[in-house]
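1. Sequence first, predicted model second:
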Amino acid sequence: MKKPTIFRDLLEVLGVSVKLGLTSFGGPIAHLGYFHNEYIQRRKWMDERSYADLVAISQFLPGPTSSQVGIGIGIVRAGWLGGLAAWLGFTMPSLIVMILFAFLLQGFDISSTGFIHGLKIVAVAIVAQAVLSMGQKLAPDRNRATIVILAASVTLIWQTAYSQVLVLALAGIAGLMLYRKIDIPDAPKLNVSISRGFAAACLVLFFGLMFALPMMRSFVGMGWVSMFDSFYRAGSLVFGGGHVVLPLLEREVVPTGWISKSDFLAGYGVAQAVPGPLFTFAGYVGAMISGVQGALIATIAVFLPGFLLMVGVLPFWNDLRHHIQVQSVLIGVNAAVVGILLSALYNPLWTTAILLPVDFALACVLFLMLVYWKLPPWVIVIAGAVGGMVISYCDL
């Protein structure tokens, strides 16, 4: 009698997550609202306090925040397979759209059209809004604002994947030194059915792949190994939500010649208009590199770190979250994340998209629509694409 119950729970998790993957527009924060409405209010799969705790875990870990919350709910509902089903259902709809767009871009020479240029300007407005909102929340004081500017400066001047790792590490040390006396509020325990042994194995696998993949890449020299390594590393370093994957992936795939900067930014603009996780942008990049196979490799690689960490940390979180040292390190890391995103706003976004005064004017209008008119991202994408076409046709 147990197996049919588990199978039924898995199908239920998959069905609900597919529904959310088809309808959850608006980015990670909006996704959390959709999740709360569907999983907590309608289906009562988790109590309010446990859901808040799960959101806190996802914000603590690198990876796609909203996807990790969904994975955690799936785990609580139906074990680690439930987490896998929740991820699959939430991810597939937008991944399919991004792969189709990659094929469209490859099949037709539209990379230099006004439509594509408008999508690049959309990306400028979207990331500017993310820098503003994240900066207000994660860098509200002088010390954290200083970390933001230093992180942005270093990653602009020294543009390698390793510079970002170093910046995050130093920011964590700064946070530990500056915020070691913060107050930690009490929180209820989160009930998790995963054993600590299985969780520890997932953590070992996470760190093992971090070290093994670069070595395999240098010795084996196979294309798919190099792709998996690049996307896995990007997924392992993303703190602060999907927007931060932009600079990480850009420095992994554009300098290598796998994809042009123009095609990279066009896909990022389209990713704002589709429901589901922004991380499916990796699937678009993978499809541009090596078709459907590349899309699957890139998608699995970029999501795998977040999945392993969620499964690995959940059973230990009740003890871990009460350590002041952990919270203080996280404060510094989050501030550095804002700095990394700020540097990406300038390069590659601004330097590629804002070429003329009229481009800047369109970016300002889109930013106004997004931040002050509170219009949904898909409206901004359509407006940006139309604006880019108008600029091109009128030769402004």
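-> Thanks, I have the structure now. Numbers count the residues shown, from 1 in each chain.

2. Going by C-alpha atoms from here, please, whenever you check contacts or count neighbours.
-> Noted.

3. can you pull out the helices in the stretch 51-200 of the chain?
-> Secondary structure of the stretch 51-200 of the chain by DSSP state H, counting those that start in this stretch: the helices cover 65-107, 114-138, 142-157, 161-178, 196-220.

4. Show me the one of those that comes nearest S230.
-> Distance to S230, taken as Cα to Cα, is lowest for helix 196-220 among these, at 8.7 Å.

5. buried ones in that closest one?
-> By 16 or more other Cα atoms under 10 Å, the buried positions in helix 196-220 come out as R196, A199, A200, C202, L203, L205, F206, L209, M210, L213, P214, R217.

6. Next secondary structure element downstream of it?
-> Downstream of helix 196-220, the first helix or strand assigned by DSSP states H and E is helix 223-236.

7. Which elements pack onto that next one?
-> Packed against helix 223-236 by the contact rule (3 or more Cα pairs under 8 Å, 6 or more residues apart in numbering; DSSP states H and E) you find helix 196-220, helix 245-253, helix 281-313.

8. take the one below as the second:
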Amino acid sequence: MTKNNPNSGFKSLLEILLVSTRLGFTSFGGPTAHLGYFYEEYVRRRKWLDEKSYADLVALAQFLPGPASSQVGIGIGVMRAGILGGVVSFLGFTLPSVVALILFAILLTEFEINHVGWIHGLKIVAVVVVAHAIMGMAKKLTPDLKRKAIALFALITTLIWQTAFTQVGVILIAALMGFLLFKHQQEKEEVRSFFPIAKSVSIISLLLFFALLFLLPIIKEVTGSDWIAMFDSFYRSGSLVFGGGHVVLPLLEQELVPTGWMSEETFLAGYGAAQAVPGPLFTFAAYLGAVLNGWQGGLLATIAIFLPAFLLIIGTLPFWDQLRNNRKIKEAIMGVNAAVVGILISAFYHPIWTSSILSPGDFAFAAILYSMLVYWKLPPWIVVLTGVIGGLLMSLI
């Protein structure tokens, strides 16, 4: 439970905006690092909530599809100043990287710099970042042979049948496998917490989440609007991602590249650039939307991909105790988490590896960048800058 009462006044909202915006400018390193930044700022320094409440909120964000760090930030804002506090917290944390990636997309399209060497360097950075994510997630989410087998099933299936619907089917099958294979393997302890949201508001949020998920494809077909089609693609990707920002890559790639909306090279250049900015990796959508339809498209894509996360966190906070203490739900999630590893490895091979590592020199450079990130533990922005400079130099040799 929080140590202070929520305050929805202007002063509290301004405080949330200032603190979250500073985090949005400085939080490099991906979702795990973001959670560390949040803990230091919100729990230890400002004491907006205690450690137990923070752990509860992180557990909920990991349970839901979507960007975990963004959902935790939204949840903290809600606990501090109600739903409006959640909106303000989200805007502060997200807008810095959204603006940076929209500007990068405009630069890329206006000056047609897709084929310059530093873009290839960014693609190699993408290889390194995803490889690092795979290593960490596999260690945590597939610790035994059963879960390794589920990951292998997900890997093979998504490699052979490369569609967005395949990934959704794999997640559902993995949930069923988790329920069948992992009975009675969870901790017995039950935990309780409090989140200040009316259940009626939560139910409306959940109904809106599912209504948009099922109605947007119909509206797209009826209207034939490119804008609605784009909103539908990004909303669906944001709704079906388990495992954080890196796992959204294959979903977005399947939505945009095979349909001819953009080339693989342009797609991966943006993914590499997304590693250079702080904040949530889901802001990659801002780059993609801006490539498709300018800055307006960037803003629309950002709203579409984050809207499911916002609706889900608001919709589930009051019901979280019942969900996380349900044995069957716990079992299913164990299977889903293992499948996420397999899906990520599949995306690592194609399109990331096949489009980026084209020569022994590329592989050697990727090994250097990986060592900088993992072994020397240099800040991600230094790794990205090295990738840009190295890619440019390699193109001149």
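-> On my side now, so go ahead. All of these numbers come straight from a predicted model, not from anything done at the bench.

9. coming back round to it: could you dump the helices of the stretch 51-200 of the first structure to JSON lines with distance to L248 of the first structure?
-> Formatted as JSON lines, those follow (distance: least, Cα to Cα, whole Å):
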{"stretch": "helix 65-107", "distance to L248 of the first structure": "16"}
{"stretch": "helix 114-138", "distance to L248 of the first structure": "14"}
{"stretch": "helix 142-157", "distance to L248 of the first structure": "11"}
{"stretch": "helix 161-178", "distance to L248 of the first structure": "7"}
{"stretch": "helix 196-220", "distance to L248 of the first structure": "15"}
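
10. Map G267 of the first structure onto the second structure.
-> Matched by TM-score structural alignment, G267 of the first structure corresponds to G270 in the second structure.

11. so what's its match closest to, chain neighbours aside?
-> Y287 (6.4 Å; Cα to Cα, 6 or more residues apart in numbering).

12. And for V87 of the second structure?
-> Of all residues not flanking V87 of the second structure in the chain, I74 sits nearest, at 6.7 Å (Cα to Cα, 6+ apart).

13. residue contacts, that neighbour?
-> Shown in contact with I74 of the second structure (Cα atoms under 8 Å, 6 or more residues apart in numbering): G85, G86, V87, S89, F90, F310, I313.

14. what's the counterpart of it in the first structure?
-> Checking TM-score structural alignment: I74 of the second structure goes with I71.

15. do the same with T109 of the second structure
-> Under the alignment (TM-score structural alignment), T109 of the second structure pairs with Q106 of the first structure.

16. Next, count neighbours for its match.
-> As a burial measure, Q106 of the first structure scores 15 neighbours (other Cα atoms under 10 Å).

17. next one: D226 of the second structure
-> So D226 of the second structure, with other Cα under 10 Å, has 11 neighbours.

18. Tell me the spacing between it and L103 of the second structure.
-> 22 Å (Cα to Cα, to the nearest Å).

19. Next: A301 of the second structure.
-> From A301 of the second structure across to L103 of the second structure, the span is 15 Å (Cα to Cα).

20. now E253 of the second structure
-> Applying Cα to Cα, the value for E253 of the second structure to L103 of the second structure is 21 Å.

21. if we can go back for a sec, tabulate the buried residues of helix 196-220 of the first structure (TSV), appending distance to L246 of the first structure.
-> Below are the buried residues of helix 196-220 of the first structure laid out as TSV (distance: Cα to Cα, whole Å):
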residue	distance to L246 of the first structure
R196	33
A199	29
A200	30
C202	26
L203	25
L205	25
F206	22
L209	22
M210	20
L213	21
P214	21
R217	22
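
22. With neighbour numbers in mind, choose between A301 and L103 of the second structure.
-> A count of neighbours by other Cα under 10 Å puts A301 above the other of A301 of the second structure and L103, at 29 against 17.

23. now that one, nearest residue through space, not along the chain?
-> Nearest to A301 of the second structure is G289, by Cα to Cα, 6+ apart, at 5.2 Å.

24. Map the one you found across to the first structure for me.
-> Matched to the first structure by TM-score structural alignment, G289 of the second structure sits across from G286.

25. S346 of the second structure too?
-> Under TM-score structural alignment, S346 of the second structure pairs with S343 in the first structure.

26. Tell me who's in contact with its match.
-> The contact partners of S343 of the first structure, taken as Cα under 8 Å, 6+ apart, are A152, S153, T155, L156.

27. do E12 of the first structure as well
-> Applying Cα under 8 Å, 6+ apart, no residues contact E12 of the first structure.

28. Regarding it, which helix or strand does it belong to?
-> Counting by DSSP H and E, E12 of the first structure is part of helix 2-23.

29. next structured bit after that helix?
-> Per DSSP H and E, helix 2-23 of the first structure leads on to helix 28-35 as the next helix or strand towards the C-terminus.

30. Tell me the spacing between the alignment partner in the first structure of Y42 of the second structure and S17 of the first structure.
-> Under the alignment (TM-score structural alignment), Y42 of the second structure pairs with Y39 in the first structure. Going from Y39 of the first structure to S17 of the first structure by Cα to Cα gives 10 Å.

31. Could you do G267 of the first structure as well?
-> Taken as Cα to Cα, the span from G267 of the first structure to S17 of the first structure is 24 Å.

32. the more surrounded of those two?
-> Remark: of G267 of the first structure and S17, S17 carries more neighbours, 28 against 25, as counted by other Cα under 10 Å.

33. Contact partners for the alignment partner in the second structure of that one?
-> Under the alignment by TM-score structural alignment, S17 of the first structure pairs with S20 in the second structure. S20 of the second structure makes contact with S89, F90, L91, G92, F93, according to Cα under 8 Å, 6+ apart.

34. need the residues you listed in a markdown table with neighbour count and distance to Q322 of the second structure, can you?
-> Output for the contacts of S20 of the second structure, formatted as a markdown table (neighbours: other Cα atoms under 10 Å; distance: Cα to Cα, whole Å):
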| residue | neighbour count | distance to Q322 of the second structure |
| --- | --- | --- |
| S89 | 33 | 26 |
| F90 | 26 | 26 |
| L91 | 19 | 30 |
| G92 | 21 | 31 |
| F93 | 29 | 29 |
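
35. how about a markdown table for these, with distance to I305 of the second structure added?
-> Below are the contacts of S20 of the second structure laid out as a markdown table (distance: Cα to Cα, whole Å):
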| residue | distance to I305 of the second structure |
| --- | --- |
| S89 | 17 |
| F90 | 13 |
| L91 | 14 |
| G92 | 17 |
| F93 | 15 |
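
36. so which of the residues you listed comes closest to S27 of the second structure?
-> For the contacts of S20 of the second structure, the nearest to S27 of the second structure is F93 (8.7 Å; Cα to Cα).
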